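**Student:** pasted the sequence and its predicted model underneath.
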Amino acid sequence: MQVEQIEQRLLEHFPSSEVAVNGDGSHFDVRVVSEAFAGLRAVKRQQLVYAAVNEWIRDGSLHAINIKALTPDEAQS
């Protein structure tokens, strides 16, 4: 699994968002800043991000993911 693949997938699911991915092949840290998260609790935000990469989690390509999902206002704080 490549960082670029995850970034591309997240940008497809969260257009006009800021996406940053760091990782080593199977473990990744993901930061998504999107208006789509406005008004949502942290668990729902993570569920949305997981949904974008779920096929890779199921097939074992992506073993572990640490998610930080923020609104633009939260990212500036």
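**Tutor:** Received, thanks.
**Student:** can we go C-alpha only for contacts and neighbour counts from here?
**Tutor:** Will do.
**Student:** this structure: helices as residue ranges?
**Tutor:** Along the chain, the segments classed as helices by DSSP state H run 3-13, 42-59, 72-76.
**Student:** go through the shortest one and flag the buried ones.
**Tutor:** Which is helix 72-76. For helix 72-76, the neighbour count (16 or more other C-alpha atoms under 10 Å) marks Pro72 as buried.
**Student:** which elements pack onto it?
**Tutor:** Packed against helix 72-76 by the contact rule (3 or more C-alpha pairs under 8 Å, 6 or more residues apart in numbering; DSSP states H and E) you find no helix or strand.
**Student:** in stretch 7-15, which residues are buried?
**Tutor:** So, applying 16+ other C-alpha under 10 Å, buried residues of stretch 7-15: 7, 10-11, 14.
**Student:** this is the comparison structure:
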Amino acid sequence: MMTAEHLRSLIAAGLPCDHLEVTGDGRHWAAVIVSPAFEGRRAIQRHQMVYATLGERIHNDEVHALSMKTYTPDEWRARAGTR
């Protein structure tokens, strides 16, 4: 069974992350991902980049559902300033 730490390490291995949070119950996951690789990309493209890091784990149902919030470092800093 997938763990939050394992999923976190898979994402971090495939994307440079300034910040990465992963929570979930073993099949349904939520992630907050801050990466400079997202710069200039739309949300769907960012999600596709994350899915690509997970490869077959998405297709073989090892990760059943993944809800993502994806930010560039500048977006993340701006978001932190509004709290």
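**Tutor:** Nice, I can see it. Small disclaimer: the values here were computed from a predicted structure and weren't measured.
**Student:** quick one on the thing from earlier: for Ser34 of structure 1, find the nearest of the helices of structure 1.
**Tutor:** Of all the helices of structure 1, it is helix 72-76 that lies closest to Ser34 of structure 1, at 6.1 Å by C-alpha to C-alpha.
**Student:** what about that closest one, how far off from structure 2?
**Tutor:** Following superposition, helix 72-76 of structure 1 is found to deviate from structure 2 by 0.9 Å on average (mean C-alpha distance after the TM-score superposition for structure 1).
**Student:** and that helix, how far out from the chain middle?
**Tutor:** 16 Å (C-alpha atoms, centre = their mean, to the nearest Å).
**Student:** contacting residues around it?
**Tutor:** 33-35 (C-alpha atoms under 8 Å, 6 or more residues apart in numbering).
**Student:** now render the helices of structure 1 as JSON lines, adding distance to Gly23 of structure 1.
**Tutor:** As requested, the helices of structure 1 are exported to JSON lines (distance: least, C-alpha to C-alpha, whole Å):
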{"stretch": "helix 3-13", "distance to Gly23 of structure 1": "7"}
{"stretch": "helix 42-59", "distance to Gly23 of structure 1": "15"}
{"stretch": "helix 72-76", "distance to Gly23 of structure 1": "21"}
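**Student:** list the contacts of Asp29 of structure 1.
**Tutor:** Taking C-alpha under 8 Å, 6+ apart, we find Asp29 of structure 1 in contact with 21-23, 65-68.
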